[in-house]
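Peer 1: Quick one: sequence and predicted model below, then my questions.
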Amino acid sequence: MLLKPRTESTELQIMSSLYTRMTLSDKDQKHFFNLQKGFEGEVMFDRLTEKLQCECLILNDLLLKTNNTIFQLDTLILLPDTLYLFEVKNFEGDYFYESDQIYSKARSEITNPLLQLSRSESLLRQLLTSLRFKLPIVSSVVFINPGFTLYQAPIDKPFIFPTQINRYLKKLDSYPLKLNEQHRKLADQLISLHLPTSPFTQVPSYNFDQLKKGIICAACRSFSIDFFGKNCICKVCEHKETVGDAVMRSVREFQLLFPDEKITTNVIYEWCGGVGSKRIIRKILKENFTIVGVHQWAYFIDN
């Protein structure tokens, strides 16, 4: 049973918006692509774990803190007698293992995911102890991308390769034991301890003036939107949605990027690229927010 679904991190959402609306440095582009690829790999694994029919509780993307140390868990599956911890990697291409290190074919070293896995397992065990819950932890690194190969991989390392994933999950699915209230209590406690935002985000500086204005297509991320009455259609991919939905998506994006700025008709009209009219923008805002103040001092807040 899926108890905690995975969602895009605030950092990934912001970086996605900035990538579309400004020119990122090579370093920031690489960071964004890594975040995006990592999330895509985790979602691929989620699609597989959600098919489990055994009695289990699935917690995705937990950000926890114990002994003043913050740690992140990609996937945690609680079975009756064991906690299964998975670190998911979406590496692609050919790599090789040598002297406890992982290298690309060009001999570029990457951080060994076993180091992160070991740290996460240790901190999780400490947290469980503080919650007075004893359960063995089995930890593994899942290489989810079918285009990944690791040469010289030691057989004694907790690696699960693309061709092994279905077999591994099928084995988990054969668990005959039943969960009880203590398992659900532990899962609820872990979810309650989840930190909504990470203090380790890496987002470049930006301001309103330097960002490209306009409504972004929800499907293909282009700015090529045409308006026809109450609807708008993307000229690139022909994705269609109502003007109200398109404007509200842009408002939520503005709130994400500028959480301390007031939402006004003029600001959102400019943010949307001056499409439609201010009267339409104001009408949409009045339908979705509470208005505060009057005339030129009016602004909108969430209901």
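Peer 2: Cool, the structure landed.

Peer 1: Please count neighbours and contacts with C-alpha atoms only from this point.
Peer 2: Noted.

Peer 1: Look at residue 134 and give its secondary structure.
Peer 2: Look at residue 134: counting by DSSP: H, G, I helix; E, B strand; the rest coil, its state is coil.

Peer 1: nearest spatial neighbour of it, skipping sequence neighbours?
Peer 2: Leaving aside its sequence neighbours, residue 134 sits nearest to residue 128 (CA to CA, 6 or more residues apart in numbering; 6.6 Å).

Peer 1: Next: residue 274.
Peer 2: What sits nearest to residue 274 in space, not counting adjacent residues and going by CA to CA, 6+ apart, is residue 214, at 7.4 Å.

Peer 1: Around that neighbour, how many other residues sit close by?
Peer 2: When neighbours are defined as other CA atoms under 10 Å, residue 214 has 21 of them.

Peer 1: Secondary structure of it: a helix, I assume?
Peer 2: No. When three-state DSSP is applied, residue 214 is found to be coil, with no helix at that position.

Peer 1: Tell me which residues touch it, please.
Peer 2: Residues touching residue 214, when contacts are defined by CA atoms under 8 Å, 6 or more residues apart in numbering, comprise 223, 270-275.

Peer 1: quick revisit: what sits up against the one helix or strand the residue nearest to residue 134 maps to?
Peer 2: Assessed by DSSP states H and E, residue 128 sits inside helix 113-130. Contacts of helix 113-130 from elsewhere in the structure, counted by CA under 8 Å, 6+ apart, are 66, 71-73, 85-87, 134, 137, 139-141.

Peer 1: Contacts for the lengthiest helix in the chain, please.
Peer 2: In the chain, assigned by DSSP state H, the helix with the most residues is helix 26-49. Around helix 26-49, the neighbours that count as contacts under CA under 8 Å, 6+ apart are 6, 8, 12, 15-16, 19, 58, 74, 88-90, 144-145, 166, 169, 203-204.

Peer 1: list the buried ones in it?
Peer 2: The neighbour-count check on helix 26-49 (16 or more other CA atoms under 10 Å) flags 28-29, 31-32, 35-43, 45-46, 49 as buried.

Peer 1: Comparison target, given below:
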Amino acid sequence: MLCKSRKESDEIRILRHLNNRMTLTEKDKQHFLNLAKGYEGEVLFDSLTEKLSCECYNLNDLLLQVGGTLFQIDTLIILQGTIYACDVKYHEGDYVYETDKLYKKPRIEVLDPLLQLKRSNSLLRQLLNKLGYHFALESYVVFNNPQFTLYQAPLNKPFIFPTQVNRFLQKLDSTPSKLSSKHKQLADKLVSLHITDSPYRQLPFYEYGKLRKGLTCSKCQSFEFHVKGKNCVCKDCETLEPVVSAVIRSIEEYKLLFPNEKVTTNVIYEWCKMVTKKRIRAILQENFTAAGGHRWSYYE
């Protein structure tokens, strides 16, 4: 049973918009691409864990805290006697494991996932003990990109490779499991302890005046997205979207990028371009709540 789903983080969404509306540094762009690729791998793993038919509670993307220390768990699966914590890595290419270090060929050292796994495993165990739960805990690093190869892979490390993922889940599925109210209480407690605003966000400096304005295609993010009657049409990929939907999507993007700024007709008119002020006002009035006085009205 899915108790906590995964959703794309605000950090990824903001970086995607910024990548489209300004020129990111190579460092910021690579950070965005790494986050997006990691999320892709996590969603792929979710598509498999959600098919588990055994009695279990599945919690995705947990950010927890114990003793003032934050830790993250990509996937947590609660069975009758054992809790499985999985750290999903969507690495692609050829890697080598040598003297407890992970390298991408030819010789680029990357962060050893075992260090993060050991840390999160220890902190999760502390949290469970603090909450009064004493289940067995097993933690694994799941490499689930089919284009990933690890040379000199150690046999004594908690690694699950792409060709082993299905067998690992089949093993869980065949494990006898009968959940009780105690398991449900634990799942609910962990969900309630999840920290929604991650302090780990790494965003570049940006300001309104430096961002490119205009509606963008929902499919390919192109600015070649033009109003034709009641619809917007993308010249690049021919995607068709109602003007109302495109404007609302653009408003939500503005609110994400500038959460402390008021949404007004004039601001959204300048932000969207190519849509008349009259049409913008009508869309705001129909889909958002007006606030403030008549002269200083804005929308929430």
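Peer 2: Nice, thanks for sending it over. Just so it is clear, the structure is predicted and the values come from calculations on it, not from any experiment.

Peer 1: Can you pull the TM-score for these?
Peer 2: Overlay of the two chains. TM-score (TM-score structural alignment, normalised by the length of the second structure): 0.98; 300 aligned residues with a CA RMSD of 0.9 Å.

Peer 1: Quick one: buried ones out of the contacts of helix 26-49 of the first structure?
Peer 2: Among the contacts of helix 26-49 of the first structure, the ones that count as buried by 16+ other CA under 10 Å are 6, 12, 15-16, 19, 58, 74, 88-90, 144-145.

Peer 1: Out of these, which is nearest to residue 210 of the first structure?
Peer 2: Here the nearest of these to residue 210 of the first structure, counting by CA to CA, is residue 19; it sits at 12.3 Å.

Peer 1: Does that closest one belong to a helix, a strand or coil?
Peer 2: Following three-state DSSP, we place residue 19 of the first structure in the helix state.

Peer 1: Give the full set of residues in contact with it.
Peer 2: Under the criterion of CA under 8 Å, 6+ apart, the neighbours of residue 19 of the first structure are 29, 32.

Peer 1: From residue 112 of the first structure, how far off is it?
Peer 2: 28 Å (CA to CA, to the nearest Å).

Peer 1: Also residue 277 of the first structure?
Peer 2: The spacing between residue 277 of the first structure and residue 112 of the first structure, counted by CA to CA, is 54 Å.

Peer 1: More neighbours: which of those two?
Peer 2: Taking other CA under 10 Å, residue 277 of the first structure and residue 112 do not tie; residue 112 has more neighbours (13 against 10).

Peer 1: which residue lines up with the more buried one in the second structure?
Peer 2: Alignment note (TM-score structural alignment): residue 112 of the first structure maps to residue 112 of the second structure.

Peer 1: where's the residue nearest to residue 66 of the second structure when sequence neighbours are not counted relative to residue 200 of the second structure, distance?
Peer 2: Once its chain neighbours are removed from consideration, residue 66 of the second structure has its nearest residue in residue 127; the separation is 5.8 Å (CA to CA, 6+ apart). Shown here: residue 127 of the second structure relative to residue 200 of the second structure, a distance of 20 Å by CA to CA.

Peer 1: Residue 22 of the second structure now?
Peer 2: Distance of residue 22 of the second structure to residue 200 of the second structure, given as CA to CA: 22 Å.

Peer 1: which of these two has more neighbours?
Peer 2: Legend: neighbour count by other CA under 10 Å for residue 22 of the second structure and residue 200, higher for residue 22 (12 against 8).

Peer 1: and the closest residue to that one other than its chain neighbours, what does it touch?
Peer 2: Leaving aside its sequence neighbours, residue 22 of the second structure sits nearest to residue 211 (CA to CA, 6+ apart; 5.6 Å). Residues counted as contacts of residue 211 of the second structure (CA under 8 Å, 6+ apart) are 18, 21-22.

Peer 1: Now do the contacts for residue 299 of the second structure.
Peer 2: For residue 299 of the second structure, the contact set (CA under 8 Å, 6+ apart) comprises 262-264, 284, 288-291.

Peer 1: which of the residues you listed show up in the first structure as well?
Peer 2: Counting by both residues aligned by TM-score structural alignment, their matches' CA atoms under 8 Å, these that remain in contact in the first structure are 262-264, 284, 288-291.

Peer 1: In strands only, show me the residues you listed.
Peer 2: Judged by DSSP state E, those include 290-291 as members of strands.

Peer 1: Now list the buried members of the kept ones among the contacts of residue 299 of the second structure.
Peer 2: Those of these that meet the buried threshold are 262-264, 284, 290, by 16+ other CA under 10 Å.

Peer 1: Save those residues as JSON lines, and put in distance to residue 79 of the second structure too.
Peer 2: Shown next, in JSON lines, are these (distance: CA to CA, whole Å):
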{"residue": "262", "distance to residue 79 of the second structure": "47"}
{"residue": "263", "distance to residue 79 of the second structure": "47"}
{"residue": "264", "distance to residue 79 of the second structure": "50"}
{"residue": "284", "distance to residue 79 of the second structure": "47"}
{"residue": "290", "distance to residue 79 of the second structure": "48"}
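
Peer 1: which one among those residues gets closest to residue 246 of the second structure?
Peer 2: Using CA to CA, these come closest to residue 246 of the second structure at residue 284, 12.5 Å.

Peer 1: That closest one maps to what in the first structure?
Peer 2: Pairing criterion TM-score structural alignment: the partner of residue 284 of the second structure within the first structure is identified as residue 285.

Peer 1: give the contact list for that match.
Peer 2: 265, 300.

Peer 1: Out of the buried ones among the contacts of helix 26-49 of the first structure, name the ones that lie in strands.
Peer 2: Among these, DSSP E puts 58, 74, 88-89 in strands.

Peer 1: With distance to residue 149 of the first structure as new columns, can these be given to me in JSON lines?
Peer 2: What follows is those, written out as JSON lines (distance: CA to CA, whole Å):
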{"residue": "58", "distance to residue 149 of the first structure": "28"}
{"residue": "74", "distance to residue 149 of the first structure": "21"}
{"residue": "88", "distance to residue 149 of the first structure": "15"}
{"residue": "89", "distance to residue 149 of the first structure": "12"}
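
Peer 1: returning to what we had before: let me know the closest of the buried residues of helix 26-49 of the first structure to residue 155 of the first structure.
Peer 2: Nearest to residue 155 of the first structure among the buried residues of helix 26-49 of the first structure: residue 45, at 22.0 Å, using CA to CA.

Peer 1: buried subset of the contacts of helix 113-130 of the first structure?
Peer 2: So, of those, 71-73, 85-87, 137, 139-141 end up buried under the neighbour-count rule (16+ other CA under 10 Å).
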